[in-house]
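> Compute the structure for the input listed below.
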Amino acid sequence: MNHQEVKEASSVIQEKLQATPAIGLILGSGLGVLADKIENPTVIPYHEVPHFPESTVSGHKGQLVAGVLEGKQVIAMQGRFHFYEGYSMKQVTFPVRVMKELGITSLIVTNAAGGINETFNPGDLMLISDHINNMGTNPLIGPNNDAFGVRFPDMSQVYDKEYLAHAKSCANELGITVQEGVYVGNTGPTYETPAEIKMLRTMGGDAVGMSTVPEVIVAGHAGLRVLGISCISNMAAGILDQPLTHDEVIETTDKVRENFLQFVKKIIQTLP
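The predicted model follows:
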């Protein structure tokens, strides 16, 4: 995606916005309910934005929602794009470039993930402290556009440490127990085999999913401050002797909806 396409998409969105957004939100499977809490919302279906792909996964609405959340100007992706849908890495991460162009300085990325760490339980919220890119590719492959960021971006602190500490203190104030750990990004769309989960645990992974890593890499490249939150929707293959389904993912995210909403709203309200 070139700078011209980013500008074309952002200018169409800009015309509909009432204010400049400061915080971008990417809402994962079953977590799009947060966008319903945005006040004075401007809703823009993805198909109205030039160069935007469309979300094809159930549990992903496929629209941008901009407005005020807890006193802050936000723009939320209610449904994201995945590499496994057949989109290129550039398409998957295009909205991050566009949100940056619109003026955001912070990005909160959420997802539903399988628990690899055996001390986790379905329904836990995990703050992402780091990630492992296990997708076999990278959204920054190809010629670098210096207007977007440097050729070799540092990823050592891509998950903002101040935001991480802030999120922990919000959880304490609310009395919500949160986990912290390393998110592994796989391509999907298959769930992992028990042997793969064993390998990922040995590699240092605590949770696994099919998203987030590409968007966070591009956010880091763009100089955005990032906070990542996983909802542990199920225990990964081989931990419990049961098959994995997308229905189970949505069911679990429904159960933790109130905690998730409370938590993210508190984070946004008091974000430094």
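> make it CA atoms for all contacts and neighbour counts henceforth
Will do.
> Is the closest residue in space to Gly28 that isn't next to it in sequence in a helix, a strand, or coil?
With CA to CA, 6 or more residues apart in numbering as the criterion, Gly28 has its nearest non-adjacent residue at 4.2 Å, and that residue is Asn111. Under DSSP: H, G, I helix; E, B strand; the rest coil, Asn111 falls in the strand class.
> quick one: Asn111 and Ser29 touch, right?
Yes: counting by CA atoms under 8 Å, Asn111 does reach Ser29; the two are 6.3 Å apart.
> more crowded one of the two?
Using other CA atoms under 10 Å, the more surrounded residue of Asn111 and Ser29 is Asn111, with 27 against 24.
> Alongside the first, I'd like the structure of this one:
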Amino acid sequence: MTAFDTIAQRAPGAYARIAIVLGSGWGGLTQLLSDAVRIPYADLEGFPHATVAGHSGELVLGTLGQNRVAVMSGRKHGYETGDINGMQLPLQTLKALGCEVLVQTNAAGSLRTHLPPQSLMLVADHINFPQRSPLVGATGSERFVGMVDAYDPALRAQAQSIAKAHGKVLTEGVYAWAFGPQFETPAEIRMFAQLGADAVGMSTVPETILARHAGLRVLALSLITNMGAGLSHEQLSHAHTLEQAQAASVAASGLLAQIVGQLDLAQSLP
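Predicted coordinates for the structure are as follows:
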């Protein structure tokens, strides 16, 4: 049985306009949905098996504000197997459910002093440092996806406006994708900063490429959990990342719920 068939069986008539992928620290969003239906990834053919602490591994269908949403609580990372196509089938399934927009979240390290731990960054652009693409092997002219405005300017403007109305500041910045799973060296952090990156992490970019290939518009937010290597005296570890993410989780998830719940997709049409 396909993942779409399983979803149709568990949640008859289900649809969603906005797909959300939750990274570390963002899992509290699923508690804010109304009419929630939860389906473990293990029951969805082709969905990733959760192997990373902080990712619960379930699809949650429900409502946030004025929008029906499909929330992936956890994602597949390239560093888990070396395969960066692991999110292709899930995103195709969510598009088949009716999704027009992909909202991505992640935990990231900061390269800038104005982005301290527990702050939020609205992703304006990215640097695909490994220069790897999940579209390798695709055919047809559609594989040559334009990446200008990959992070939709109209959606970003709405997110900024909603955050401001709730007294929150969203700094826009450039996200650099490092393959991982090891953390970056101080020299690599200095290089990313000189290249124009403001934050660095191990996800998001492959999903953005897949989403744009599928015709989905993308909005993305980073939860800053630490300063990059060499920029502070922190001892970086995944446990430290989770600790910082958890400390900011309630505020980050609450703002995300406000943004997604108030997005007006018709108003944001390009």
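> roughly how far apart are the residue nearest to Gly28 of structure 1 and Tyr183 of structure 1?
Asn111 of structure 1 sits 10 Å away from Tyr183 of structure 1, going by CA to CA, to the nearest Å.
> any common contacting residues for those two?
When contacts are counted by CA atoms under 8 Å, 6 or more residues apart in numbering, the set common to Asn111 of structure 1 and Tyr183 consists of Gly209.
> so what corresponds to the residue nearest to Gly28 of structure 1 in structure 2?
Asn111 of structure 1 maps onto Asn106 in structure 2, with residues paired by TM-score structural alignment.
> pretty sure that match contacts Leu219?
No: in this structure Asn106 of structure 2 lies outside contact range of Leu219 using CA under 8 Å: 11.7 Å.
> mind listing the helices in the stretch 1-150 of structure 1 by residue range?
Secondary structure of the stretch 1-150 of structure 1, counting by DSSP state H, counting those that start in this stretch: helices at 3-16, 89-102.
> out of the ones you listed, deepest packed?
Ranked by mean neighbour count, the helices of the stretch 1-150 of structure 1 are led by helix 89-102 with a mean of 23 (mean count of other CA atoms under 10 Å).
> got the angle for it vs helix 3-16?
Inter-element angle recorded for helix 89-102 of structure 1 and helix 3-16: 50 degrees (by axes from the mean of the first three to the mean of the last three CA atoms, to 10 degrees).
> Provide the aligned range in structure 2 for helix 89-102 of structure 1.
Per TM-score structural alignment, the counterpart of helix 89-102 of structure 1 in structure 2 is residues 84-97.
> which other residues reach the matching stretch?
3-4, 14-17, 19, 46-48, 70, 75-78, 133-135, 206-207, 210-211, 214, 216.
> Restricted to buried residues, select those in ChimeraX.
Buried subset of these, written as a ChimeraX selection, criterion 16 or more other CA atoms under 10 Å:
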select :3,4,14,15,16,17,19,46,47,48,70,75,76,77,78,134,135,206,207,210,211,214,216
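> how about Gly54 of structure 2, what's its match in structure 1?
Under the alignment (TM-score structural alignment), Gly54 of structure 2 maps onto Gly59 of structure 1.
> who's in contact with its match?
29-30, 32, 79, 250.
> Pull the contacting residues for the alignment partner in structure 1 of Ile259 of structure 2.
Using TM-score structural alignment as the criterion, Ile259 of structure 2 maps onto Ile267 of structure 1. Residues in contact with Ile267 of structure 1 (CA under 8 Å, 6+ apart) are 166-167, 170.
> and with 7 Å instead?
Neighbour list for Ile267 of structure 1: 167, 170 [criterion: CA atoms under 7 Å, 6 or more residues apart in numbering].
> tell me the secondary structure for it?
Ile267 of structure 1 ends up helix, using three-state DSSP.
> Tell me how far it lies from Gly32 of structure 1.
17 Å.
> gap between Gly173 of structure 2 and Thr241 of structure 2?
In this view, Gly173 of structure 2 and Thr241 of structure 2 are 20 Å apart by CA to CA.
> no wait, His49 of structure 2
His49 of structure 2 is 21 Å from Thr241 of structure 2, by CA to CA.
> Gln179 of structure 1 maps to what in structure 2?
So, by TM-score structural alignment, Gln179 of structure 1 is matched to Thr171.
> give me the number of residues near that match?
There are 15 residues near Thr171 of structure 2, going by other CA under 10 Å.
> now do Thr110 of structure 1
Neighbours of Thr110 of structure 1 (other CA under 10 Å): 26.
> ok, it touching Ile232?
No: the pair Thr110 of structure 1 and Ile232 fails to qualify as a contact (CA atoms under 7 Å) at a distance of 10.9 Å.
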